[in-house]
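J.: The following block contains a protein sequence and its predicted model.
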Amino acid sequence: MKKIFLAALMLLTLSAQAFADVRIGTWNLEHLSVRPNKDIPSIAKVAQHVDFLAVQEVMSEEGLLALKNALEQVTHEKWSMLASDASGRSSYKEMYGFVWRDSAVTYLDGATTYIDRRDLFAREPFSARFKSTADKSAFVAATVHIVYGKSTKDRSKEITALGDYWDWLGQTYTKKPAILLMGDFNTKPTSPAWADIRTRASPLVTDGASTLSVKDGKFANLYDNIIVANDSPIKVKSTQIFNYPAFLGMTHEKARKTVSDHAPIFMQAQFTNTLAVGKN
């Protein structure tokens, strides 16, 4: 009887590992760097709710490292990070970053800044391939910060160009990759500019707003999102705009000054139906 019980327990444990969910997030952290008025410990208290976070508006690698260290302090777990080179058309430049919990996600390969031969993006997207530690399934994380520009026309050009970028991601990594394109798109998901990419992929969040209004409890625009293929092998369990000022007990004024004028997008997903890790 004891042997049967142990065998059943082992089976349940293996099953739980095989179908473990991964919590993914994306967050524009508004000029993330090490400076006195940037409340990185509070950022970590929010970011600990996910296993993997794509970050936009990283101003220095030291800022991303400070976030990684703060996450390790608040979770008492090991985290890793990956930063892109700085990009931008003028003296103003930004970096992209990924931070992840080592117990849930492992970096594989392919960290790449998109080669934008037609100069369509002010800040070229950044991507890399990872795997779920539990079931060894691979996924591609890509992130972008679409230019705000002088008018919606500037934004629309880059949103339209995402169609070509999406195709490039599929051709570059695997034959059937599980792709997550995350970021600050500075464009609502209802905009006609999404028409091209929507034939292959769609934003997960279609209701609500993710930018903080100056009024407490109010949000202005749905600019942040996670895009997955229309026939994605990723099983999305849930998505949410995380109301971090309410969670931290902050006014919007303080949140905008010390954390970010954007709220993060969090999702819970299962990668068990994606391709197992192997050579491209």
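T.: Thanks, I have the structure now.
J.: For the rest of this, base every contact and every neighbour count on C-alpha atoms.
T.: OK.
J.: so where's the longest helix in this structure?
T.: What stands out as the longest helix in the chain, according to DSSP state H, is helix 152-172.
J.: Below is structure B, check it against A:
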Amino acid sequence: MIFRLFCLLAALSLTYANGTDDSTLFISAFNIQVFGKSKVSKDYVVEKLVQIIKRYDMTVVQEIRDIDEVAFPQLVDAVNAASDIKYSSFMSPRSGRTSSKEQYGYIYNPEKLQVLSQFEFPDDREDIFEREPYIVKFADLRNNAAQSQFNTIVLHAKPDDAVSEVSALADAYDYAVAATGETNAIIMGDLNADCSYITSSEWSQVKLCTESRFSWMIPNSADTTVSSTDCAYDRIVTAGDITPFVIDAAVFDFETEYRMTNSEAKEVSDHFPVEFYVSLT
């Protein structure tokens, strides 16, 4: 009951932090609305995206829609040109049931993080997901603590199927544990986990919420949207021994932080990033 109340109603302190240091990992998940060649061609948008991504040791970008797969590498190049850190990057395969396919893109600091394995959740038999979750096992290169290896499981949920897709993330977690031998996990992304897509009466159907092994770090009271809506679509959920080390989860309101107009912010995305620290030292 306590967990369920936390999952549905808890209000965490959304503290906005800047920068990172060697004692922590600073990670974000960011749905950059319809990210492709058109968006990366806009200098102002790229400038703000670079400013945002440079804050983090790792950013997972969702909603990459670019059949030629050139926009994301161009963004990474722009980040590296503006940063002392030379970020590494990779993309998931393109996925989706229609011609409008998407990819997940990862930008990370290779001095702090090492990719150990990566793969797509196999969803061929039941076809629950519009865009299959992508699983990446990382090692934190800064220490040898038990929590220094962890899986990230990223999803951009289909809005109309959010209840079933978010619930099935519990199965994706179990698959990741079996495949990697790692129980520590950070599940994140635009889960469309609020408002009309997962209503208050539907949370009891969501295994990722009802099972106590999962902890939700972004509460229902948060607003992760740039528009006038007030919805906590973007989430961070943890499992395993890493949970106590995931701290200060927050929504990064770049509109306010960078003193942008709402129209300017919407040019960047209709979502704010969600961010958190992993403090393992």
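T.: Received the coordinates, thanks. Worth saying up front: this structure is predicted, and the values here are computed from it rather than measured.
J.: TM-score for this pair?
T.: Structural agreement between the overlaid chains, expressed as a TM-score with TM-score structural alignment, normalised by the length of structure 1, amounts to 0.80; 244 aligned residues with a Cα RMSD of 2.1 Å.
J.: And the contacts of stretch 228-245 of structure 2?
T.: Contacts with stretch 228-245 of structure 2, where a contact means Cα atoms under 8 Å, 6 or more residues apart in numbering, come from 147, 150, 183-195, 213-225, 246, 249, 273-274, 277-280.
J.: Show me just the buried residues among those residues.
T.: The neighbour-count test (16 or more other Cα atoms under 10 Å) applied to the contacts of stretch 228-245 of structure 2 identifies 147, 150, 183-194, 214-220, 222-225, 246, 249, 273-274, 277-280 as buried.
J.: show me where structure 1 has strands.
T.: Taking DSSP state E, the strands of structure 1 run over residues 22-32, 52-58, 79-83, 95-101, 105-113, 126-132, 138-145, 179-184, 201-203, 224-229, 235-241, 265-270.
J.: any chance of the ones you listed in JSON lines, with distance to residue 156 of structure 1 too?
T.: JSON lines is the format used below for the strands of structure 1 (distance: least, Cα to Cα, whole Å):
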{"stretch": "strand 22-32", "distance to residue 156 of structure 1": "19"}
{"stretch": "strand 52-58", "distance to residue 156 of structure 1": "19"}
{"stretch": "strand 79-83", "distance to residue 156 of structure 1": "26"}
{"stretch": "strand 95-101", "distance to residue 156 of structure 1": "21"}
{"stretch": "strand 105-113", "distance to residue 156 of structure 1": "21"}
{"stretch": "strand 126-132", "distance to residue 156 of structure 1": "19"}
{"stretch": "strand 138-145", "distance to residue 156 of structure 1": "13"}
{"stretch": "strand 179-184", "distance to residue 156 of structure 1": "13"}
{"stretch": "strand 201-203", "distance to residue 156 of structure 1": "15"}
{"stretch": "strand 224-229", "distance to residue 156 of structure 1": "15"}
{"stretch": "strand 235-241", "distance to residue 156 of structure 1": "23"}
{"stretch": "strand 265-270", "distance to residue 156 of structure 1": "22"}
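J.: For residue 71 of structure 1, find the nearest of those strands.
T.: The closest approach between residue 71 of structure 1 and any of the strands of structure 1, judged by Cα to Cα, belongs to strand 79-83 at 7.2 Å.
J.: That closest one corresponds to what range in structure 2?
T.: Taking TM-score structural alignment as the measure, structure 2 aligns residues 87-91 with strand 79-83 of structure 1.
J.: Alignment lookup: residue 264 of structure 2 to structure 1.
T.: Using TM-score structural alignment as the criterion, the counterpart of residue 264 of structure 2 in structure 1 is residue 254.
J.: cool, residue 47 of structure 2 as well?
T.: Taking TM-score structural alignment as the criterion, the aligned counterpart of residue 47 of structure 2 in structure 1 is residue 41.
J.: Without its sequence neighbours, what residue ends up closest to that match?
T.: residue 70 (5.8 Å; Cα to Cα, 6 or more residues apart in numbering).
J.: The one you found contacts residue 44, doesn't it?
T.: Yes - using Cα atoms under 8 Å as the test, residue 70 of structure 1 is close enough to residue 44 to be in contact (5.8 Å).
J.: any idea how far residue 248 of structure 1 is from the match of residue 264 of structure 2?
T.: Relative to residue 248 of structure 1, residue 254 of structure 1 is positioned 11 Å away (criterion: Cα to Cα, to the nearest Å).
J.: Distance check, the residue nearest the centre of structure 2 against residue 257 of structure 2.
T.: Centrality entry for structure 2: nearest residue to the mean C-alpha point is residue 29, 2.8 Å, by Cα atoms, centre = their mean. In this structure, residue 29 of structure 2 and residue 257 of structure 2 are separated by 17 Å, where distance is defined by Cα to Cα.
J.: Check residue 229 of structure 2 too.
T.: The span separating residue 229 of structure 2 from residue 257 of structure 2 equals 19 Å under the rule Cα to Cα.
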